[in-house]
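Peer 1: This is a predicted model, with the sequence first.
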Amino acid sequence: MRADAQQNHERLLEAAARAFARDASEASLKDIAKDAGVGIGTLYRRFPTREMLVEATYRNETTKLADAATELLEKLEPVQALRTWMDQFVDYVATKHGMADSLKAVLDGAGDLRMDSRKLLSDAIAVLLQAGITKGALRNDVTAEDVMMGLGGITLIAGDDRALAGRLSDLLVAGLRS
């Protein structure tokens, strides 16, 4: 892909994530293109259907969140990296909720996408946990799946209440400390 086409692609995915988080199923493809600084034709050349844009946005957001684990550990102590990653997870889920209707159709037809995403995120949590265990800051008897289930519960309970999600994430981290 040419450099400018790659930049357009990335800008479209970032604009789509913002639009889906903000406007949910009401997100306008025309507004997404405008926000990305491209014409609607460019959007449709890259993503001929709304579902293709939703799937690509979902994959991109999942990959970014998974990659963030290592990036955070380069800058922060493991416990702080984990807690910061949890905030990013809450943001990720908000974007995913905004794509819920379209995403359901995509995921129903691609069970492997759901499993790939779950594995990517579980692996990211495992990296964060292992760093904390190695430093002696986190318990060694909790699995990445346990943490993922806890985060899933937090996002279900907190909904759009970021303050509540933050307090519950703090409690989860407190329970993970050694």
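Peer 2: Thanks, I have the structure now. Numbers count the residues shown, from 1 in each chain.

Peer 1: only C-alpha atoms for contact and neighbour calcs from this point on.
Peer 2: Fine.

Peer 1: for this protein, what's the longest helix?
Peer 2: helix 50-75 (DSSP state H).

Peer 1: Against which helices or strands is it packed?
Peer 2: helix 3-23, helix 78-98, helix 100-108, helix 111-134 (3 or more C-alpha pairs under 8 Å, 6 or more residues apart in numbering; DSSP states H and E).

Peer 1: and the following helix or strand past the last one, which residues are buried?
Peer 2: Per DSSP states H and E, the first helix or strand lying C-terminal to helix 111-134 is helix 144-158. Of the residues in helix 144-158, those buried by neighbour count under the rule 16 or more other C-alpha atoms under 10 Å are 144, 145, 147, 148, 151, 154, 155, 158.

Peer 1: What of stretch 30-40?
Peer 2: Of all the residues in stretch 30-40, those buried under the rule 16+ other C-alpha under 10 Å are 32, 33, 35, 36, 38.

Peer 1: Comparison target below:
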Amino acid sequence: MTEEPRRRRADARRNVDALLEAARTVFATSGVDAPAKEITDLAGVGVGTLYRHFPQRSDLVKAVVEAGIDAVADAGPQLSAAHPPVEALHLWAQRFAELLATKRGLASALHSGGAAFAGLPGYFVARLGPALAALLDAGRADGSIRDDVVADEVLHAITALCRPIPGHEPHYHQRIVAVFIDGLRRT
């Protein structure tokens, strides 16, 4: 018999959400080694609350990255419902490029070899691949997107296009991604 995971109380869920948002902000400005107090002050919770939910720094870093991946994946159906396929794909790719830009500050932690990060590449593909595939399928169905590319290729291409380039800010990468997405249009 398998036990179902306990549901979090509403206040605990709010605390976790506040910690993740605060950590994302602090990591972007001060790096992943910023003092825990900086994160908890911004979240409006105590340090004990941070360590109750995220016992290790790596647990918090991983949760921040997963929350970013989830937000981009979840945006796919929303964008598809609100926009024509090519526009939805473009908007989704911009969100993905933004995720990669914010992940840049976390890169050294993610590539540290820590056991907490081992499953992130699989999580990345498992969450983002289907969202992107659905956007590509919608564009193929209405004839606006070429049919000779698959989601994995597009994920890898956008990831490669968003690698840091000295002297260029993240908005540069969003422009390059826009050019790439334009190249996926059927002519």
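Peer 2: Done, it's in. If you're wondering where the values come from, they're calculated on a predicted model, not measured in any experiment.

Peer 1: ok, back up a step: between the helices and strands packed on helix 50-75 of structure 1, which one is closest to residue 59 of structure 1.
Peer 2: For residue 59 of structure 1, the closest of the helices and strands packed on helix 50-75 of structure 1 is helix 111-134, at 7.5 Å, according to C-alpha to C-alpha.

Peer 1: What residues in structure 2 pair up with the closest one?
Peer 2: Per the alignment by TM-score structural alignment, helix 111-134 of structure 1 matches residues 118-141 in structure 2.

Peer 1: Show residues contacting the matching stretch.
Peer 2: Identification of contacts with stretch 118-141 of structure 2 by C-alpha atoms under 8 Å, 6 or more residues apart in numbering yields 62, 66, 69-70, 72-74, 76-77, 80, 85-86, 88-89, 145-147, 150-152, 155.

Peer 1: for stretch 138-155 of structure 1, same thing?
Peer 2: So stretch 138-155 of structure 1 is contacted by 79, 86, 89-90, 93, 122-123, 125-126, 129, 132-133, 165, 168-169, 172, 176-178 (C-alpha under 8 Å, 6+ apart).

Peer 1: Buried ones from these, can you make that a PyMOL selection?
Peer 2: Only the buried entries of the contacts of stretch 138-155 of structure 1 go into this PyMOL selection, using 16+ other C-alpha under 10 Å:
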select buried, resi 79+86+89+90+93+122+123+125+126+129+132+133+165+168+169+172+176
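
Peer 1: looking at the alignment, what does residue 41 of structure 2 pair up with in structure 1?
Peer 2: In structure 1, the residue paired with residue 41 of structure 2 is residue 34, using TM-score structural alignment.

Peer 1: Residue 43 of structure 1 versus that match, what's the distance?
Peer 2: For residue 34 of structure 1, the distance to residue 43 of structure 1 (C-alpha to C-alpha, to the nearest Å) stands at 10 Å.
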